[in-house]
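K.L.:
Provided below are the primary sequence and the corresponding predicted coordinates.
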Amino acid sequence: MINFVDLNLNIFKEFNFMLYEQRFFQNMIELYDGNQIKYKYIGEDVFKNKKLCPLLVDLNTVGDQLKESFLNELILVNFTKNIYDFDRMFIAQNLFKSKLDLNDMAEFLTQQMILGKSDKFLFRFYDPRVSIHLDAILFEDNKIYKNIYSSWRGRFLNNVEEYIVSLNFNFMKVDLNDGINYKKNMNVSQIESINKNIREKINDNFSKKRKVVNENDFLNIIHEIYRKNGVV
């Protein structure tokens, strides 16, 4: 499912792309242009406005001398302001390790974002509050009748070697092959209520212990909520 990651410089250097929602982190384009860092707006046909599009940043174009300051002075100081720790995300909401180039990665992510055939819909997998549930969402509880996400996992694993998201003021590695025995796949419509329960549980845990939840507490809370919702 997920494992916490200490995003230091050596780990950061392994990743090729950063994807985030601009509505949370505005006015970064000038910085990228000034440092000749390449980027792409994702899903322009869907959002109809560049300012609303998720932004894909090509970390391959961040020079070696700039990487440390990019991590320490941009990524680790820009985060969402929210009263709940669960919703606090650094600007590196998504980090991908991939061999794709910028254009191919942008096309791939757009493909993963838009699902359905005749009735297309937006799958907000790039929101870390969805990403942490990907393994449960993609679980195939019926091997004969494939669900709409049946090919999503395969395409993702073919193009992404490692995937890190930011949530709960931390960085977490998302594993789509962790072998958890789910009772059923999580319906996307459940995510909002499940996240509400997780958010409240984390807040309650902080109120009682007066400290931010650690990795084990966080994972235990998620599994507890999963059990209550019949997912595991």
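P.N.:
In hand now; what should we look at?
K.L.:
From here on, just use CA atoms for contacts and neighbour counts.
P.N.:
OK.
K.L.:
okay, now the closest residue to residue 115 other than its chain neighbours: neighbour count?
P.N.:
Nearest-residue entry for residue 115: residue 121, 5.5 Å, with adjacent residues in sequence omitted and distances by Cα to Cα, 6 or more residues apart in numbering. Number of residues near residue 121 (other Cα atoms under 10 Å) recorded here: 12.
K.L.:
Is it correct that residue 121 is in contact with residue 111?
P.N.:
No - between residue 121 and residue 111 there is no contact under Cα atoms under 8 Å: 11.3 Å.
K.L.:
Residue 128 contacts residue 170, correct?
P.N.:
No - with contact defined as Cα under 8 Å, residue 128 does not count as touching residue 170 (11.0 Å).
K.L.:
then this one, side by side with the first:
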Amino acid sequence: MEKQTVLITGANKGIGFECARQLLNAGYHVFLGSRDEQRGAKAVEQLKQEGLTNVELVLLSVTDEESVQKAYEQILASAGSLDVLINNAGIPGGFPQQASNTPDSTFREVFEVNLFGVARVVRILMPLLSKSSNPRIVNVTSDLGSLTLHNDPTWEHYQAKTSVYGPSKSALNAYTVALAHELNGKVKVNMINPGYTNTEFNNNQGPKSVEDGAKPIVEYAMIGPDGPTGKYMSDYGQSPW
């Protein structure tokens, strides 16, 4: 069987980097997406020093159409197809985020990465995914995108209201549902919440290790042809919408 291929956006650090490590250990060929060449090259070198050599740097800024197109061309030339796309790149947008006074520019900046960037990467890379016998897309989301949880005063993160970041993930979830419905199982599309993980993203405040945060993402990246689609999942199971 040919080696499975995966592109991970925003993979030079944090959960994306750990996903790359775990999938390399599982025998995948990893295209490590990074918008910064120096940081991306450092990440690739670190993995290779660990003996994980089936990794290739892809310079990729999800907000730049030309950059994504070049990534498509690189993967096409290198592998000819793509089995898995993990849309991991995301930004929080700075805090605090008060709904009454967050500027338009913050909304545009965050949605450009967290929603439009995902849609852009999917649109441009879909021809590569269509060449796989079992294509999968994993969109990395957050439980801060759950409107149900945000309306539950007993939820442990009930006070963690954000005017931009959470809504960007709610919108990503809605987009993912539409995408999964359109593709109708021909491409498995799921949204995965890694949980409150200890990364630079949250100033290393999360109690969860990156290894544990990456696990549900990797699990859904590796599902078989009979796997689920259109699901909003966390390590505890189905996430409430």
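P.N.:
Cool, the structure landed. Since the structure is predicted, the reported quantities are computational estimates derived from the model, not experimental observations.
K.L.:
Quantify their similarity with the TM-score.
P.N.:
For these two chains in superposition, a TM-score of 0.32 is obtained (TM-score structural alignment, normalised by the length of the first structure); 140 aligned residues with a Cα RMSD of 6.3 Å.
K.L.:
Need the single longest helix in the first structure, by residues.
P.N.:
Secondary structure of the first structure per DSSP state H: the longest helix is helix 191-209.
K.L.:
Please enumerate the helices of the second structure.
P.N.:
Counting by DSSP H, the helices of the second structure are 14-25, 37-49, 65-78, 104-111, 117-129, 147-150, 165-183, 210-221.
K.L.:
I'd like those laid out as TSV, including distance to residue 59 of the second structure and mean neighbour count.
P.N.:
Formatted as TSV, the helices of the second structure follow (distance: least, Cα to Cα, whole Å; neighbours: other Cα atoms under 10 Å):
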stretch	distance to residue 59 of the second structure	mean neighbour count
helix 14-25	14	23
helix 37-49	6	17
helix 65-78	7	16
helix 104-111	20	16
helix 117-129	13	19
helix 147-150	34	16
helix 165-183	23	20
helix 210-221	21	21
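K.L.:
For the first structure, which segments are assigned as helices?
P.N.:
9-12, 29-34, 44-47, 64-73, 102-113, 128-131, 134-138, 152-159, 191-209, 215-228.
K.L.:
can I get those helices in TSV with distance to residue 57 of the first structure and mean neighbour count?
P.N.:
Formatted as TSV, the helices of the first structure follow (distance: least, Cα to Cα, whole Å; neighbours: other Cα under 10 Å):
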stretch	distance to residue 57 of the first structure	mean neighbour count
helix 9-12	14	13
helix 29-34	9	12
helix 44-47	15	13
helix 64-73	12	14
helix 102-113	8	17
helix 128-131	17	21
helix 134-138	22	22
helix 152-159	17	14
helix 191-209	27	15
helix 215-228	28	16
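K.L.:
Can you say which of those is nearest to residue 94 of the first structure?
P.N.:
Proximity to residue 94 of the first structure, assessed across the helices of the first structure by Cα to Cα, is greatest for helix 128-131 (7.3 Å).
K.L.:
Show me what that closest one is packed up against.
P.N.:
strand 162-167 (3 or more Cα pairs under 8 Å, 6 or more residues apart in numbering; DSSP states H and E).
K.L.:
The strand it packs on relative to helix 152-159, how many degrees between them?
P.N.:
120 degrees (axes from the mean of the first three to the mean of the last three Cα atoms, to 10 degrees).
K.L.:
which helices and strands does strand 162-167 of the first structure pack with?
P.N.:
Using 3+ Cα pairs under 8 Å, 6+ apart: strand 162-167 of the first structure touches strand 94-97, helix 128-131, strand 170-174.
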